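here is the input, now give the coordinates:
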Amino acid sequence: MREILSDLVAEEQQLDQFLQGISDRDWKKKTPASGWTIQDQVGHLAHIERFAADVLEKGRSVIDDARSELADFDAWTERGAAQYRRRRHQEVIEQWRFARADVVDALSRMEASERLPWIHGDLSARTFATMRLMETWAHGLDIKAAILGRVEPIPEDDLDEGEEDPLADTDRLRHIAWLGQRALPFAFEQAGEQFPEQGIRVELMGPKYATWRFGPEDTDQVIKGMAGDWCRVVVRRQHAGDTGLKAVGDYAELALKVAKAY
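Predicted coordinates:
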């Protein structure tokens, strides 16, 4: 668990630092998520992290008690963000900090394979932590898009010496890329499609030319491309057709249309 938790904390801290650099007025800026401001995005993170912390502390009863509300997940998510809408933004970010710290603390005392209850079914502790990283990164994209006007990073060659891009891809994306491939059967089911028996492999190039491969080696259904593109597609922040991702096989083509990590 040490590796995924270290990367989770790093992702949360990076977003926290970005938020510290924006103005009070910026917190009311609209993000790509319809109707949501930056404050709504952070409010959602505070809400979902507190819910996750409660699940880790109290177990399945937390989800059972919220089952009727969770039946309309979008409405539940909206109510969660709305409860932070009229608070001071510094209070909102503090609530997010407290909640995410509780999540990391609880997960740090678990084995990676330990099974935990979650909204759409039981997960391993490792996958639970990866979900938290994925959600932090995805909503971070929305927040940064509101300030920077883009969700894609600037190519390294186009940056000035010493310049850092807040949207630069990091090797932490390997966790989200793995999750996106593991979630393909779920994505196919949600789309009403049959997942292929041979599975689908994803072959990616990460930052600094790292090579990441996920999925069965003997399948003829393959997705290839840049890790950042794949991750933005599986968190629904970019359409596959707007990226350089390539599919080999009909099921791989379909996967690019239905893929989602949550």
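
when you work out contacts or count neighbours from here on, use the C-alpha atoms and nothing else.
Noted.

in contact with residue 77: list those residues for me.
If you count contacts by Cα atoms under 8 Å, 6 or more residues apart in numbering, residue 77 has them with residue 44.

specify the local secondary structure of it.
Three-state call for residue 77 (DSSP: H, G, I helix; E, B strand; the rest coil): helix.

how near is it to residue 112?
Separation of residue 77 from residue 112 (Cα to Cα, to the nearest Å): 27 Å.

return the distance of the helix or strand hosting residue 56 from the chain's centre.
Per DSSP states H and E, residue 56 falls inside helix 38-58. Centroid displacement of helix 38-58 relative to its chain, using Cα atoms, centre = their mean, to the nearest Å, is 14 Å.

please generate a structure for the following sequence too, so the two can be compared:
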Amino acid sequence: MSIVDGVVADLTAQSAELDDLVSTLDDEAWSRPTPAPGWTIAHQIAHLAWTDEVAALAATDPDAFGALASAALENATGFVDDAAAAGAACSPAQILADWRRGRAALADALRAVPDGEKIPWFGPPMSAASMATARLMETWAHGLDVADALDVHPEPTDRIRAVVHIGVRTRDFAYIVNGLTPPAAAFRYEITAPSGDVWTWGPDDAADVVRGPAVDFCQLVTQRRALADLDLEIIGDQARQWSGIAQAFAGPPGAGRAPSTGQEVR
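As a prediction, this is how the structure comes out:
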């Protein structure tokens, strides 16, 4: 199995897990608010449906995607919310059908991208493997919002290694998007997978170390939990600074989530 096939398979499985969570909900439950301000469960799934559809367009028709992206970026701070709101106005059955169709088209499109070819996006162009990884990250993060709204706790799997990978790779982006200069020295990451394996990045002798469970790390970098609520060991001044701005998703700095203790987000 190629790298692309492997990540697409994980994306498909992650999407199916979330599909199982929402497909049996009644229409009233789709209107339940999630931790994202102003977003219901319908908004969350509509957002995934729209983004998967647009990613498939980018992989198959770059010119059409370019026109869509240009129009969207005229409303750079609002087009994501606007698209989610438009999708959420549809019936739950329609939202679910659109998402299923879009994610299937995306999987086919990503598998067909020639080796070495980049897919245009709202940020830097990406390889098919990177696009699949980014979609898996978003599916996991928005799925967590849905699970929180329903007060359920899906069993984590090692598929979240892709989310950890993006969290590590976007360290410098988090600094830049906050108007800060990234540290010159690499961090050490020692992340414990749901299976018990330990995933590592960075030099053994790094002065700055981030250590802890993969789920907690993923919640940090997707800004789904405040650092105060996570079981992460952060060693070093630079790592502590990064932990307050960590952001695996594109766009302007996220507001993060307030700690359950009521303290302000760092």
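
show me what stretch 137-156 of the second structure is in contact with.
Residues contacting stretch 137-156 of the second structure (Cα under 8 Å, 6+ apart): 11, 14-15, 18, 21, 32-36, 41, 44-45, 48, 160, 162-163, 166, 194, 215, 219, 222, 224, 249.

next one: stretch 79-91 of the first structure
With Cα under 8 Å, 6+ apart as the test, stretch 79-91 of the first structure has contacts from 24, 27, 39-44, 47-48, 92.

redo the residues you listed as a markdown table? Include neighbour count and distance to residue 145 of the first structure.
Shown next, in a markdown table, are the contacts of stretch 79-91 of the first structure (neighbours: other Cα atoms under 10 Å; distance: Cα to Cα, whole Å):
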| residue | neighbour count | distance to residue 145 of the first structure |
| --- | --- | --- |
| 24 | 13 | 17 |
| 27 | 21 | 13 |
| 39 | 27 | 14 |
| 40 | 28 | 14 |
| 41 | 24 | 12 |
| 42 | 28 | 14 |
| 43 | 27 | 17 |
| 44 | 25 | 17 |
| 47 | 24 | 21 |
| 48 | 20 | 21 |
| 92 | 22 | 20 |
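
widest-spaced pair of those residues?
Taking Cα to Cα as the measure, these span a maximum distance of 23.3 Å, between 24 and 48.

where do the helices of the first structure begin and end?
Applying DSSP state H to the first structure gives helices spanning 2-20, 38-58, 60-65, 67-70, 73-82, 89-107, 125-148, 173-182, 184-190, 227-234, 250-258.

against the second structure, where does the last one fall?
The alignment of helix 250-258 of the first structure onto the second structure (TM-score structural alignment) spans residues 237-245.

who are the contact partners of the counterpart of residue 104 of the first structure in the second structure?
Residue pairing (TM-score structural alignment): residue 104 of the first structure is matched to residue 107 of the second structure. Applying Cα under 8 Å, 6+ apart, we find residue 107 of the second structure in contact with 8, 12, 56.

the same query, at a cut-off of 7 Å, please.
Residues near residue 107 of the second structure by Cα atoms under 7 Å, 6 or more residues apart in numbering: residue 8.

what about residue 194 of the first structure, how many neighbours?
For residue 194 of the first structure, the neighbour count with other Cα atoms under 10 Å is 12.

how about it, nearest residue that isn't a chain neighbour?
Among residues not flanking residue 194 of the first structure along the chain, residue 188 sits closest, at 6.3 Å (Cα to Cα, 6 or more residues apart in numbering).

residue 154 of the second structure versus residue 32 of the second structure, what's the distance?
Here the distance between residue 32 of the second structure and residue 154 of the second structure works out to 18 Å (Cα to Cα).

what sits against residue 56 of the second structure?
Taking Cα under 7 Å, 6+ apart, we find residue 56 of the second structure in contact with 105-106, 109.

any of the residues you listed buried? List them.
In these, burial by neighbour count holds for 105-106, 109, counting by 16 or more other Cα atoms under 10 Å.

show me the contacts for the closest residue to residue 108 of the first structure other than its chain neighbours.
Counting by Cα to Cα, 6+ apart, residue 108 of the first structure lies nearest to residue 1, which is 6.7 Å off, once chain neighbours are set aside. Counting by Cα under 7 Å, 6+ apart, residue 1 of the first structure touches 108, 111-112, 126.

most neighbours out of these, which is it?
Among the contacts of residue 1 of the first structure, residue 126 has the most neighbours (other Cα under 10 Å), with 22 neighbours.

now check the second structure for the residue matching it.
Under the alignment (TM-score structural alignment), residue 126 of the first structure maps onto residue 129 of the second structure.

any idea how far residue 35 of the second structure is from residue 150 of the second structure?
Distance of residue 35 of the second structure to residue 150 of the second structure, given as Cα to Cα: 11 Å.

skipping adjacent residues, who's closest to the counterpart of residue 24 of the first structure in the second structure in space?
For residue 24 of the first structure, the aligned position in the second structure is occupied by residue 27, per TM-score structural alignment. Leaving aside its chain neighbours, residue 27 of the second structure sits nearest to residue 92 (6.3 Å; criterion: Cα to Cα, 6+ apart).

quick one: the residue nearest to residue 194 of the first structure and residue 256 touch, right?
No - counting by Cα atoms under 7 Å, residue 188 of the first structure does not reach residue 256; the two are 10.5 Å apart.

tell me how far the residue located most distally from the centre of the second structure lies from residue 185 of the second structure.
No residue in the second structure sits farther from the centre than residue 205, which is 29.7 Å out by Cα atoms, centre = their mean. Distance, residue 205 of the second structure to residue 185 of the second structure, using Cα to Cα: 11 Å.
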